[in-house]
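K.L.:
Next input, structure requested:
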Amino acid sequence: MGKTVKKQRPVNLDLSTIRFPVTAISSILHRVTGVITLVALAILLWLLGLSLSSPEGFQHAATIMDGFFAKFIMWGILTALAYHAVSGIRHMLMDFGYLAETLQAGSRSAEVAIGITVVLSILAGVLVW
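P.N.:
Modelled structure (predicted):
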């Protein structure tokens, strides 16, 4: 009847040996930071609502923001938002034709976006602390 074909494909089960190109890392980070930004919106709206509810609510929100953990979370939110915005601008520049659609231009613009985010992340740390 039908022949069975034995596929002789290599299988790599050691995920630590796989190297993603910078463009893939940039794309994955853009998606992850989008989800983080969405979750952060809920946290920030809750904190805003608490601070506007009453003078005691404002004091409670200020007390929450005095802790190291809250400052660390706020720094993470700002870093995620910065990367998502910078990467979004990168994508818009590519869509409008200001950046060439080549592997070299994509890799270079991804590296630049990550570099800008590192600087913005440091500035966010200075702002938060």
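
K.L.:
going forward, measure contacts between C-alpha atoms and count neighbours the same way
P.N.:
Noted.

K.L.:
so M65 touches K71, yeah?
P.N.:
Yes - M65 lies in contact with K71 (CA atoms under 8 Å); the separation is 6.2 Å.

K.L.:
For A82, which non-adjacent residue is closest in space?
P.N.:
Excluding the flanking residues, the one nearest A82 by CA to CA, 6 or more residues apart in numbering is T117, at 6.1 Å.

K.L.:
and for comparison, fold this next one:
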Amino acid sequence: MSAKQRPLSPFMIGPYYRPQMTSILSITHRATGAGLVVGTLLLVYWLVAAARGPEAFEHAQMVLGSKLGQLFLFLWTWALFYHLANGIRHLFWDAGHGFEMEKATQSGWAVVWSSIILTFLCWLIAAP
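P.N.:
Here you go, the predicted model:
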């Protein structure tokens, strides 16, 4: 096989490879999974602070109530909904549905938009 006929690695992004919706969603799914781990550790910090007493809880509330804390919680909420929606998409794939490129792209956009909409709805409903 000559060098020009060999398949190119997907890591050669640029003039040789155009990222596809499925690959971007897969990478994002992995990243949101890692983000959920970090967010869950923050949730554990908040629960431990609540168990330790009023001073520790007040400090945790101050940290999570800050602008940076609120931004992190917002992104964690989005990661949760994205991971959930993409997991449901994968359940359909496991059942053998939606492998056609057009349907895979449509379901990918459904995952993106549903995660954004659910995040905003959650924050609108939960906001004091």
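
K.L.:
just to revisit the earlier point, so what corresponds to the residue nearest to A82 of structure 1 in structure 2?
P.N.:
Using TM-score structural alignment, the equivalent of T117 of structure 1 in structure 2 is S115.

K.L.:
Quick check: the residue nearest to A82 of structure 1 touching T79?
P.N.:
Yes - taking contacts as CA under 8 Å, T117 of structure 1 lies within contact range of T79: 7.1 Å.

K.L.:
distance from the helix or strand where W46 of structure 1 lies to structure 2 after superposition?
P.N.:
Using DSSP states H and E, the element containing W46 of structure 1 is helix 22-53. Superposed on structure 2, helix 22-53 of structure 1 shows a mean distance of 1.2 Å to its aligned residues (mean CA distance after the TM-score superposition for structure 1).

K.L.:
and that helix, what other elements does it pack with?
P.N.:
helix 55-66, helix 68-95, helix 103-128 (3 or more CA pairs under 8 Å, 6 or more residues apart in numbering; DSSP states H and E).

K.L.:
so which of those helices gets nearest I18 of structure 1?
P.N.:
If you check each of the helices and strands packed on helix 22-53 of structure 1 against I18 of structure 1 by CA to CA, helix 103-128 wins as the nearest, at 17.7 Å.

K.L.:
now the angle between helix 22-53 and the closest one, please.
P.N.:
Angle of helix 103-128 of structure 1 versus helix 22-53, following axes from the mean of the first three to the mean of the last three CA atoms, to 10 degrees, is 30 degrees.

K.L.:
so helix 103-128 of structure 1 versus helix 68-95, what angle?
P.N.:
Put simply, helix 103-128 of structure 1 runs at 150 degrees to helix 68-95, going by the same axes, to 10 degrees.

K.L.:
chain center to helix 103-128 of structure 1: distance?
P.N.:
Distance of helix 103-128 of structure 1 from the chain centroid (CA atoms, centre = their mean, to the nearest Å) equals 11 Å.
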